[in-house]
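**Q** just need the structure, nothing else, for what follows:
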Amino acid sequence: MILNPDHITIAVADAGPAIEFFKLLGFRKGHVATIDGGVPARYMGMPAMKAQHITLVLEGADPHFEIQLLEFDPPPGTDPGAHPTNLRTRGFNHLAFRVDDIEAMTAHLVANGVTVLSDEMDYINRKLRLFEGPEGITFELVQQDGSEVPG
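**A** Okay, here's the model as predicted:
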């Protein structure tokens, strides 16, 4: 039985801007490790992998939730594939965060230079809005209206 999400891992070219971005959403830097081969690299199927592994913890989250950043050394080349903010592609689509005040969080993000990708939408007892995050990932803010969400 699945209990709850634990973490999401995002590969980044430069961890600094991603750390600053996720600070805007209430994450703080936790564990930092250097992966230089060894057990973590073998586990991920890349025995020669070298990377910084930075854990960002969402403060006050219950249950606990993390974003884990991987900054590879050397950084991988540019991907000729579709940009990740294209929500019609297969694979990773978007990451969603629940908030208590979508308008206030939107204003906070916009004031800090974050790009808004959509107008606010009301859908299934929720307010939704999409943004562009670090490395071009798409993320969404979700505000529940207090009603029971249909299953």
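
**Q** contacts and neighbour counts: CA atoms only from here.
**A** Will do.

**Q** hang on, His31 in a strand?
**A** Yes - counting by DSSP: H, G, I helix; E, B strand; the rest coil, His31 is located in a strand.

**Q** which residue ranges of this structure form strands?
**A** Taking DSSP state E, the strands of the chain run over residues 7-12, 27-36, 50-58, 66-72, 95-98, 115-116, 121-123, 126-132, 138-144.

**Q** I'd like these as CSV, with distance to Asn86 appended.
**A** CSV is the format used below for the strands of the chain (distance: least, C-alpha to C-alpha, whole Å):
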stretch, distance to Asn86
strand 7-12, 17
strand 27-36, 25
strand 50-58, 25
strand 66-72, 21
strand 95-98, 13
strand 115-116, 14
strand 121-123, 18
strand 126-132, 11
strand 138-144, 8
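
**Q** got a list of what the spatially most central residue of the chain touches?
**A** By C-alpha atoms, centre = their mean, the chain has its centre lying nearest to Leu95, at 5.6 Å. Applying C-alpha atoms under 8 Å, 6 or more residues apart in numbering to Leu95 gives the contacts 138-140.

**Q** could you measure it against Gly38, distance?
**A** Counting by C-alpha to C-alpha, to the nearest Å, the gap from Leu95 to Gly38 is 30 Å.

**Q** just Leu141 next, same as before
**A** For Leu141, the distance to Gly38 - C-alpha to C-alpha - is 37 Å.

**Q** before we compare anything, build this one as well:
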Amino acid sequence: MITGLHHVGLSVLNLDAAIDFYTKQHAYNLSHRFDVEDNANNRAMLQLDNASARGAFLQGSLGCLELFEYACKPEMDQEDKAVYSAGIRHICLQSEISDRLYDGLVAAGATSHARPSGLGTGNSYVYIRDPEGNLLELEGTPWAPEEARRPWFAHVALVTPDISRLTDFYALLTGIDIHRQGSFGPSPKFDHVAGLSDICFTGAWSRLANAELEFWCYAHPSTLPGNRRSLATPGWNHICFESDDIDADYARLVAHGIELHGPPHMFGNARLFFGRDPDGNVFEVLQPSLDKQLTVAAMLQEANGHSVDAARTAYRNRLAATATEA
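**A** Here you go, the predicted structure:
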């Protein structure tokens, strides 16, 4: 069974610079570095002709980040990193409502077309790009607990030309259905946040134990089918889900005809396998074996993660009670 969203993977051009950026403002802490050998098993697992890479695992609050600097770096069209382009599009970090996180990351080399602003939800929103142009969302929340000492991972967003197909797939993978969906735009507020004009899109959300999956399909500008990306191509490159029984999850996905790179095997302190969703995005399923500090359960019990999870649960319960009364 899938127990949560463990980490998101990012292929970078400069590993040391990426570590430096993502550990600013205490968004992530460096857990460990590692090397990926160019051998037959790793080439098959990653579907690469040359699997050689340097990597780093960054521990965050309620979700982790895995960085790879591959020896072979395929070029990527910057259009493929547009807000509306199909693929794994951004991660979201939440904090209290203030510009502190935004200002700190901009000082560290991020760029943005606007400062944080509201959409009428009570939250603040802004898109920024890291020094290599990868998209992040920073979201300020009115329910942020005072005891939270660092930002926390809130969701990873996928943009797709077929939102029903993709949400159905991830419901099958995770065992969790969509809990909210809707259509948005056109509105100057959305245009301001996205840095585009007259945007219209549909969205959907799936809530896992520690974080959410967010899905977008843009009608204007239109989200077109994306190219099948190599894991080595710079940018957000995979989403990893934690399992408490990886063999059962592998057998379940095989039975449903899901495209997988191969069976589970050991890599570092975990057993894992990779596969592709219907859009060609890479997902990973991982079962930790030795390093129990990096499990979803541990993230939820860690002091910052626990306080955030308690505060957002109370906030969601208040919203649900209000909706029921209405």
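
**Q** ok, back up a step: higher neighbour count, Leu141 and Gly38 of the first structure?
**A** Remark: of Leu141 of the first structure and Gly38, Leu141 carries more neighbours, 22 against 13, as counted by other C-alpha atoms under 10 Å.

**Q** wait, isn't the more buried one in contact with His94?
**A** No - using C-alpha atoms under 8 Å as the test, Leu141 of the first structure is too far from His94 to be in contact (10.5 Å).

**Q** which residues touch the closest residue to Pro76 of the first structure other than its chain neighbours?
**A** Using C-alpha to C-alpha, 6 or more residues apart in numbering and skipping residues adjacent in sequence, the residue nearest Pro76 of the first structure is Ala13, 7.8 Å away. The contact partners of Ala13 of the first structure, by C-alpha under 8 Å, 6+ apart, come to 71-72, 75-76, 135.

**Q** just the closest of the residues you listed to Ala18 of the first structure, please.
**A** Nearest to Ala18 of the first structure among the contacts of Ala13 of the first structure is Glu135, at 8.0 Å by C-alpha to C-alpha.

**Q** what residue of the second structure matches up with the closest one?
**A** Per TM-score structural alignment, the equivalent position to Glu135 of the first structure in the second structure is Asp279.

**Q** residues near its match, how many?
**A** 21.

**Q** check the one 5 residues further on too.
**A** Residues within reach of Glu284 of the second structure, counting by other C-alpha under 10 Å, total 21.

**Q** how near is it to His261 of the second structure?
**A** Counting by C-alpha to C-alpha, the gap from Glu284 of the second structure to His261 of the second structure is 10 Å.

**Q** what's the answer for Pro188 of the second structure, then?
**A** Relative to His261 of the second structure, and taking C-alpha to C-alpha, Pro188 of the second structure is found at 43 Å.

**Q** what's the answer for Lys189 of the second structure, then?
**A** 42 Å.

**Q** and these two? Which one has more around it.
**A** His261 (17 against 14).

**Q** so the more buried one sits right up against Gly275, yeah?
**A** Yes - His261 of the second structure is within contact range of Gly275, at 5.3 Å (criterion: C-alpha under 8 Å).

**Q** pull the number of nearby residues for the residue mapped onto Ala18 of the first structure from the second structure.
**A** Alignment note (TM-score structural alignment): Ala18 of the first structure maps to Leu166 of the second structure. By the criterion of other C-alpha under 10 Å, Leu166 of the second structure has 18 neighbours.

**Q** next one: the one 4 residues further on
**A** Each residue near Tyr170 of the second structure was counted by other C-alpha under 10 Å, and the total is 17.

**Q** do the same with Arg312 of the second structure
**A** 16.

**Q** can you tell me the element it falls in?
**A** helix 303-325 (DSSP states H and E).

**Q** and that helix, how far out from the chain middle?
**A** Centroid separation for helix 303-325 of the second structure versus its chain: 22 Å, with C-alpha atoms, centre = their mean, to the nearest Å.

**Q** with stretch 199-219 of the second structure instead?
**A** Centroid separation between stretch 199-219 of the second structure and its chain, computed with C-alpha atoms, centre = their mean, is 11 Å.

**Q** endpoints of that stretch, how far apart?
**A** Stretch 199-219 of the second structure: ends 7 Å apart by C-alpha to C-alpha.
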